[in-house]
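Engineer: fold the following and give me the result.
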Amino acid sequence: MKLKTIIEKAGKVCKTPTAFFTANRQEKGMKEAMQYMFVLGFLFSLLTVTMNALLAGKKAFATYQNLVLFVLGAQLVLAYLFLIILFFVEAGLVHLFARLFGGKATYKDTYRIIIYGDTPSLLFGWIPVLGILAFVYSIYIHIVGVRIFHRLSRGMASLAVLLSVLIMLSALVMVMRLQGAPEIGIAIT
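Structural biologist: Reported below is the predicted structural model:
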């Protein structure tokens, strides 16, 4: 897939998701979506690792230069592999819930919804604060895609996507807790 095609698709997904998914129903298989994901996923992984390095500061880099370069390289590879796996899992969850709610599309269709729907997160998710807004917009785009491909009402499509997001965020929090991250909670006074 040419870079120009990827840029055009990214623009269409972000600007007019309904029109994009309506036209995208003609796309068959997962090849184009996977090529799209490989490019944007690598870009996202590279920018995320770069942002982490910048946040670590110059002193850490100067003191442990060789180790930092090794860790950053490992982070890049692991982030990219994790992203690839994450897309398949996310598509599986969304597909499961969409089908439970009467959805008609195939897993391949759902996978394309997830890949293209994550465009805002892949382009802007590495930027502090803006990444949160991109994540929310990606959820909206997923809902649009599920509604169109699975022929569900907006409410059922929203439920399928939001339940999947809830499960994935819960799994993320559990993994973080297992790794010793502090508890996430809200203090009520």
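
Engineer: hey, let's count contacts and neighbours off CA atoms from now on
Structural biologist: Noted.

Engineer: could you list the residues in contact with stretch 77-96?
Structural biologist: In this structure, residues lying in contact with stretch 77-96 by CA atoms under 8 Å, 6 or more residues apart in numbering are 41-42, 45, 106-107, 110-111, 113-115, 160-161, 164, 168.

Engineer: quick one: residue 94 and residue 48, what's the gap?
Structural biologist: Relative to residue 48, residue 94 is positioned 25 Å away (CA to CA, to the nearest Å).

Engineer: higher neighbour count, the two?
Structural biologist: residue 94 (27 against 20; other CA atoms under 10 Å).

Engineer: from residue 180, how far off is the more buried one?
Structural biologist: Separation of residue 94 from residue 180 (CA to CA) stands at 29 Å.

Engineer: which residues does residue 144 contact?
Structural biologist: By CA under 8 Å, 6+ apart, the residues touching residue 144 are 17, 18, 21, 154, 157.

Engineer: can I have the buried ones of these as a ChimeraX selection?
Structural biologist: To isolate the buried ones among the contacts of residue 144 in ChimeraX, judged by 16 or more other CA atoms under 10 Å, type:
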select :17,18,21,157
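
Engineer: okay, buried residues for stretch 51-64 please.
Structural biologist: Residues residue 53 are the ones in stretch 51-64 that count as buried (16+ other CA under 10 Å).

Engineer: ends of that stretch, how far apart?
Structural biologist: Length of stretch 51-64, first residue to last, CA to CA: 17 Å.

Engineer: number of residues surrounding the closest residue to residue 154 other than its chain neighbours?
Structural biologist: Nearest residue to residue 154 in three dimensions, chain neighbours excluded: residue 147, at 6.0 Å (CA to CA, 6 or more residues apart in numbering). A total of 22 residues lie near residue 147 under the criterion other CA under 10 Å.

Engineer: could you check how far residue 147 is from residue 69?
Structural biologist: Relative to residue 69, residue 147 is positioned 44 Å away (CA to CA).

Engineer: ok, the residue nearest to residue 154 - contacts?
Structural biologist: Contact analysis of residue 147 by CA under 8 Å, 6+ apart lists 153, 154, 156, 157.

Engineer: could you also give me the structure for this second sequence? I'd like to compare it with the first:
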Amino acid sequence: MIESIISKVKGFILNPVEAFQQSKKDDVNEVFIYFGVLLVVYSVLVAIMSVIGFGGVMPGGQSIVMVLISSLLGTLILTLVFAVWLHLWVYLLGGKNGIMATIKSVIYASTPELLLGWLPVIGLIFSLWSIVLGILGLRELQDISTSKAVIVYVIAVLIPVILLVMVAAFFMISFMSITETMA
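Structural biologist: The predicted model follows:
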């Protein structure tokens, strides 16, 4: 099993299009075992980095177990929610291969981010590479064009970002008006 996971990791890093084509017939268990192994590795590394002072958590501020559990659960939930949200847009733009194809795309595309995204500063490069892989994965697993896959990702990412900016602006304006009236 470990050899299979290592082989998949190499494929998604070095030859992603072929790896996605080969993964079309992967069953649900295989996909989630792969994700589970990478998720545990990622969460352990995030927990270690946060305890030694990287990742925005001060040393001693949280126990390594709490960071580990938070990372495991948070990443799992966010990945699945993002996959469902992404699939909505895939479906609306013509993807007809089902939600599992989108979930496979999201999980397999997260390979670089889960393995190296925890690194301070350079982890951003691997997160961006995961987005590129996600686009390739949608193209291959949902049988849609590259341009449609890009549009799906842009819409799926842009809408939540715009909403977050609007909420942040609302709170900032509210805070400023409250402090102004108190002065």
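
Engineer: how about the contacts of residue 147 of the first structure in a markdown table, adding secondary structure?
Structural biologist: Output for those, formatted as a markdown table (DSSP: H, G, I helix; E, B strand; the rest coil):
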| residue | secondary structure |
| --- | --- |
| 153 | coil |
| 154 | helix |
| 156 | helix |
| 157 | helix |
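
Engineer: now, which of those residues sits nearest residue 74 of the first structure?
Structural biologist: Closest approach to residue 74 of the first structure among these (CA to CA): residue 157, at 37.0 Å.

Engineer: aligned to that closest one, what sits in the second structure?
Structural biologist: Counting by TM-score structural alignment, residue 157 of the first structure lines up with residue 149 in the second structure.

Engineer: of the contacts of residue 144 of the first structure, closest to residue 126 of the first structure?
Structural biologist: Among the contacts of residue 144 of the first structure, residue 17 lies closest to residue 126 of the first structure (CA to CA), at 21.7 Å.

Engineer: what is the burial count for the residue nearest to the closest one when sequence neighbours are not counted?
Structural biologist: Using CA to CA, 6+ apart and skipping the chain neighbours, the partner closest in space to residue 17 of the first structure is residue 141 (6.2 Å). Close neighbours of residue 141 of the first structure, defined as other CA under 10 Å, add up to 26.

Engineer: one more: the one 4 residues further on?
Structural biologist: Residues within reach of residue 145 of the first structure, counting by other CA under 10 Å, total 29.

Engineer: cool, residue 102 of the second structure as well?
Structural biologist: 27.

Engineer: now swap in the one 4 residues further on and tell me
Structural biologist: Other residues within reach of residue 106 of the second structure by the criterion other CA under 10 Å amount to 25.

Engineer: gap between it and residue 99 of the second structure?
Structural biologist: From residue 106 of the second structure to residue 99 of the second structure the distance is 11 Å (CA to CA).

Engineer: likewise for residue 143 of the second structure?
Structural biologist: Counting by CA to CA - residue 143 of the second structure and residue 99 of the second structure are separated by 13 Å.

Engineer: those two - which one has more neighbours?
Structural biologist: Neighbours were counted for residue 143 of the second structure and for residue 99 using other CA under 10 Å; residue 99 has more, 18 against 15.

Engineer: the more buried one maps to what in the first structure?
Structural biologist: Checking TM-score structural alignment: residue 99 of the second structure goes with residue 107.

Engineer: contacting residues around the spatially most central residue of the first structure?
Structural biologist: Residue closest to the mean C-alpha point of the first structure, counted by CA atoms, centre = their mean, is residue 118 at 4.3 Å. The contact partners of residue 118 of the first structure, by CA under 8 Å, 6+ apart, come to 135, 138, 139, 141, 142.

Engineer: likewise for residue 53 of the second structure?
Structural biologist: If you count contacts by CA under 8 Å, 6+ apart, residue 53 of the second structure has them with residue 59.

Engineer: before we move on, which element is it in?
Structural biologist: Element membership for residue 53 of the second structure, per DSSP states H and E: none, as it lies in no helix or strand.

Engineer: state the distance from the equivalent of it over in the first structure to residue 147 of the first structure.
Structural biologist: Structural correspondence for residue 53 of the second structure with respect to the first structure (TM-score structural alignment): residue 55. Distance, residue 55 of the first structure to residue 147 of the first structure, by CA to CA: 39 Å.

Engineer: what's around residue 148 of the second structure, how many residues?
Structural biologist: By other CA under 10 Å, the residues close to residue 148 of the second structure number 18.

Engineer: next, the closest residue to residue 48 of the first structure other than its chain neighbours: secondary structure please.
Structural biologist: Using CA to CA, 6+ apart and skipping the chain neighbours, the partner closest in space to residue 48 of the first structure is residue 126 (4.9 Å). Here residue 126 of the first structure is recorded as coil under three-state DSSP.
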